[in-house]
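S.K.: Need a 3D model of the following:
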Amino acid sequence: MASPRTAPLITQAMIDAYDEYTHLTLDRRGFMDKLTRMAGSGAAAAAIVPLLAASSASAAIVAQDDSRVTGQDITYPGSSGEMKGYLVRPSNQQGRLGTVIVVHENRGLNPHIRDVARRVALEGFVALAPDFLSPLGGTPADEDKARDMFAKLDPAQVAADAVATVAYLKEYEHGNGKVGAIGFCWGGGTVNMLAVNSPDLAAAVAYYGAQPKAADVPKIKAALLLHYAGLDQRINAGIEPFKKALDADHKQYAIYMYEGANHAFNNDTSAARYDKQAADLAWGRTIAFLKEKLA
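M.R.: This next block holds a predicted model:
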């Protein structure tokens, strides 16, 4: 009698190698070679990759056709050209609502981030998920191609486009003039950068995002909510200098560390890295924070 199939064993070293591949200098061939050595065979490595990566086939928590929200693809003025984005608001909206920018990871505006925008809208906000790859033609369907495109982005233009997004939402007819932002991974770093560059940003939530330079912290006007994963050594290395600068300038902020969680713990389309307990706790804190700051 054949034994039942079991899920491949995924170690922390494999997760760290995937992070090195997706965020640092390891190329795909080098990553697969490294993963094959860890897994013991090419076949085992091939079975593990989909569990490490985000799956576009994963079911959305809030379906695209959910009648409780109204979503549409839009264009709006960026810093030097047209920006693409996905705008969502509650279908039964009464009065003007706080507005939230939802900033994607280094895979662009994909189905997962659209789902997150719908989750934000269900909590009583107008949510806009910009496509920061708009200057390069927009997010492609191939997420590996999308990742490669991020190296071609000009950080100054990203910051300017983010500031332009705040300006757009500040004047949005269904908004109350208060703008917050939430970002994940690359998006978390972008939200931190936005807080430095936009005095009109009221609230910033960064999930495992790279920190701005300490010298730029005095420019921050927004209240900050910073979520970090306990096992994310790469990003966590910048916490103490950032915290020291925030304290020195008496900024309003809260830092939460989710012990035992990996970078990208909020992304429920990544089987190996998603941590439901950490994600649910961070999400509850995020929504409470945004409701307080954007009312």
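
S.K.: going forward, measure contacts and count neighbours with C-alpha atoms only.
M.R.: Noted.

S.K.: Report the secondary structure element holding Leu209.
M.R.: Careful, residue 209 is Gly and not Leu. Here Gly209, judged by DSSP states H and E, is contained in no helix and no strand.

S.K.: Trp186 is in contact with that one, correct?
M.R.: Yes. Assessed by C-alpha atoms under 8 Å, Gly209 is found in contact with Trp186 at 6.3 Å.

S.K.: Look at these two and report which has more neighbours.
M.R.: The residue with more neighbours, out of Gly209 and Trp186, is Gly209; 28 against 21, by other C-alpha atoms under 10 Å.

S.K.: and the more buried one, what does it touch?
M.R.: Residues near Gly209 by C-alpha atoms under 8 Å, 6 or more residues apart in numbering: Gly183, Phe184, Cys185, Trp186, Gly187, Gly188, Gly189, Thr190, Val191, Asn192, Tyr228, Ile235.

S.K.: where's Tyr274 relative to Pro212, distance?
M.R.: Distance, Tyr274 to Pro212, using C-alpha to C-alpha, to the nearest Å: 26 Å.

S.K.: to compare against the first, here's another:
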Amino acid sequence: MAEWQTLSTPCGAVQAWLAQPEAASRGGVVVVQEIFGVNSHIRDVCERLAAAGFTALAPAYLDVIEPDVDLPYDRAGSNRGVALVNKLGLDCAIDVTQEAAALLRAKGLNVGVVGFCWGGTVAFLANTRLDLPAVSYYGARNLPFLDEVAGAPMMFHFGGRDPHISPEAVAAHRLQQPQAQTFVYDGADHAFNRDPDPPFDPAAAALAWQRTLAFFTEHLQ
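M.R.: Predicted structure coming up:
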């Protein structure tokens, strides 16, 4: 079952896509969007988590700035999305994440977070600032924050051919967050998990997803 919920946050009300498993939940996962909105891909991530037994909640972070954002995967959509998340700011994003986690905890669940691109950085900061177990997919804004102390288990996924995240940047993650699990998928580009849109990489996405589910199974039950 999946439906929209209204989430009250210090930054304002946002809608959030809630997907729940049919059986007893194995834990709660906040799903942090890319810059394009809580679109069909992000909702599908939630529903896949629910199919694996987790309760997933994806706040529409950009509702704080503009409601119902669903941007195309083109240059204009990217430019608009960057402008919106920059206006939102990471501090507000963390506040929204905290309220989403609180809603899941109110259901009696242990809570983690997974995020993609911009959301990957929000997920990382939810680990260091909110002590949430976190999985960060291709977080292109992580570097300035790598000296923050992890508050919970952490996993990073990177594409080996990501033009936005250099091998040196990946090495910095391993150096400054040595306790984290850091995986690189050779041949995969940025946004390799974005099924079915390019640059989706089925093999990399499947392996990263397997590792992500194992991570949440270990740390949320």
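
S.K.: Superposed, what's their TM-score?
M.R.: Scored by TM-score structural alignment, normalised by the length of structure 2, the superposition of the two chains gives a TM-score of 0.88; 212 aligned residues with a C-alpha RMSD of 1.7 Å.

S.K.: In strands, which of the contacts of Gly209 of structure 1 appear?
M.R.: Gly183, Phe184, Tyr228 (DSSP state E).

S.K.: Would you indicate which residues of stretch 141-149 of structure 1 are buried?
M.R.: Glu143, Ala146, Arg147, Met149 (16 or more other C-alpha atoms under 10 Å).

S.K.: can you redo these as JSON lines with secondary structure?
M.R.: Formatted as JSON lines, the buried residues of stretch 141-149 of structure 1 follow (DSSP: H, G, I helix; E, B strand; the rest coil):
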{"residue": "Glu143", "secondary structure": "helix"}
{"residue": "Ala146", "secondary structure": "helix"}
{"residue": "Arg147", "secondary structure": "helix"}
{"residue": "Met149", "secondary structure": "helix"}
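
S.K.: want to try a markdown table for the residues you listed, with distance to Ala45 of structure 1 as columns?
M.R.: A markdown table is the format used below for the buried residues of stretch 141-149 of structure 1 (distance: C-alpha to C-alpha, whole Å):
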| residue | distance to Ala45 of structure 1 |
| --- | --- |
| Glu143 | 19 |
| Ala146 | 23 |
| Arg147 | 21 |
| Met149 | 26 |
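
S.K.: closest to Ser198 of structure 1 among those residues?
M.R.: Met149 (25.0 Å; C-alpha to C-alpha).

S.K.: aligned partner of that closest one in structure 2?
M.R.: In structure 2, Met149 of structure 1 lines up with Leu84, judged by TM-score structural alignment.

S.K.: what's that match in contact with, if anything?
M.R.: Contacts of Leu84 of structure 2 (C-alpha under 8 Å, 6+ apart): Ile35, Leu62, Ile65.

S.K.: Report the separation between the residue minimising distance to the centre of structure 1 and Thr99 of structure 1.
M.R.: Among the residues of structure 1, the one closest to the centroid is Phe184, at 1.9 Å (C-alpha atoms, centre = their mean). According to C-alpha to C-alpha, Phe184 of structure 1 and Thr99 of structure 1 sit 17 Å apart.

S.K.: what do you get for His263 of structure 1?
M.R.: For His263 of structure 1, the distance to Thr99 of structure 1 - C-alpha to C-alpha - is 26 Å.

S.K.: The two: which has the busier surroundings?
M.R.: Taking neighbours as other C-alpha under 10 Å, His263 of structure 1 and Thr99 compare with Thr99 leading, 30 against 26.

S.K.: The more buried one sits in which helix or strand?
M.R.: Assigned by DSSP H and E, Thr99 of structure 1 falls in strand 97-103.

S.K.: so that strand matches what in structure 2?
M.R.: With TM-score structural alignment as the criterion, strand 97-103 of structure 1 aligns to 26-32.

S.K.: Pull the residues that contact that stretch.
M.R.: 42, 45-46, 53-59, 97, 100-101, 104-105, 109-116, 119-120, 122-123, 216-217, 220-221.
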